[in-house]
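In: Any chance you can model this:
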Amino acid sequence: MSTGIEIVRTPDILHGKPRIDGTRIGVYTLGAAAESGASVDELLAEYPTLDRPQIEAAIEYYESHPELMDYIRMQKAATEQAIAAETHTPDTDG
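Out: I've put the predicted structure just below:
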């Protein structure tokens, strides 16, 4: 499916992760939501600035680049772990 929707990567937006051109909405966000069971209609409701072809293009890109999406997933998990480690306060009931 070629929709004419561009998926772009620029270093200064979303840290270079793929996104829908003209937006700050990442392919990973939409693809992971779809992979978790969200329908295109649900994504349209959650992201009202997008249209169906944009969401479909993002999902297609997500599915076509599994290694890149796995890398982004690992980066996201590492970031979440680092944040959790920073915000964890030691038990002082000692």
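
In: going forward, measure contacts between C-alpha atoms and count neighbours the same way
Out: Noted.

In: show me where this structure has strands.
Out: 7-8, 19-20 (DSSP state E).

In: Of all the ones you listed, which one comes closest to Glu86?
Out: Nearest of the strands of the chain to Glu86, taken as Cα to Cα: strand 19-20 at 28.8 Å.

In: list the helices and strands the closest one packs on?
Out: strand 7-8, helix 52-64 (3 or more Cα pairs under 8 Å, 6 or more residues apart in numbering; DSSP states H and E).

In: Next, the structure of the following sequence, for comparison with the previous one:
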Amino acid sequence: MSITRDEEVLGGEPRIDGTRIGVRHVSARVIDGGRTPAHVADQLGVPLADVYQALSYYYAHVDEMRELEAANETAFERVRESSLQPRETVQ
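Out: Okay, here's the model as predicted:
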């Protein structure tokens, strides 16, 4: 397997070829979540080599990955701001 991009899948973010598992998903579990690559491979049902390829891509493109994360956070914030808020309770 390898890391690929396709605008039709995950909005074009890098992912493990043949899956919808993004490089950011893998890095979040290993780097941020403190899981071992073997645990993540088992959890996601992919070969351990794919997890290491995703991590390798992440470290080779750290600036790109940070930009994608920032864009994702901005999009979520926009959704939060525009979503319906619960009514205030009247007492």
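
In: TM-score of the superposition?
Out: Superposed pair, TM-score by TM-score structural alignment, normalised by the length of structure 2: 0.84. Supporting alignment: 89 aligned residues with a Cα RMSD of 1.7 Å.

In: sorry, back to before: so which of the helices and strands packed on strand 19-20 of structure 1 is the most surrounded?
Out: Burial of these is given as mean neighbour count (mean count of other Cα atoms under 10 Å); helix 52-64 ranks first at a mean of 19.

In: how much does the lengthiest helix in structure 2 deviate in direction from helix 48-60?
Out: In structure 2, with assignment by DSSP state H, the single longest helix is helix 62-82. Taking axes from the mean of the first three to the mean of the last three Cα atoms, to 10 degrees, one finds that helix 62-82 of structure 2 is oriented at 90 degrees with respect to helix 48-60.

In: What number of neighbouring residues does Ile31 of structure 2 come out with?
Out: For Ile31 of structure 2, the count of nearby residues is 13 (other Cα atoms under 10 Å).

In: meant to ask about Arg78 of structure 2, not that
Out: Using other Cα under 10 Å as the criterion, Arg78 of structure 2 is surrounded by 11 other residues.

In: can you check the one 10 residues further on too?
Out: The criterion is other Cα under 10 Å. On that basis, Glu88 of structure 2 has 6 neighbouring residues.

In: how about Val40 of structure 1, what's its partner in structure 2?
Out: For Val40 of structure 1, the aligned position in structure 2 is Pro37, judged by TM-score structural alignment.

In: So its match sits against Tyr52, correct?
Out: Yes: in this structure, Pro37 of structure 2 is within contact of Tyr52 by Cα atoms under 8 Å, at 7.1 Å.

In: quick revisit: what sits against the match of Val40 of structure 1?
Out: If you count contacts by Cα atoms under 8 Å, 6 or more residues apart in numbering, Pro37 of structure 2 has them with Val30, Leu48, Val51, Tyr52.

In: Please consider this matter closed, and thank you.
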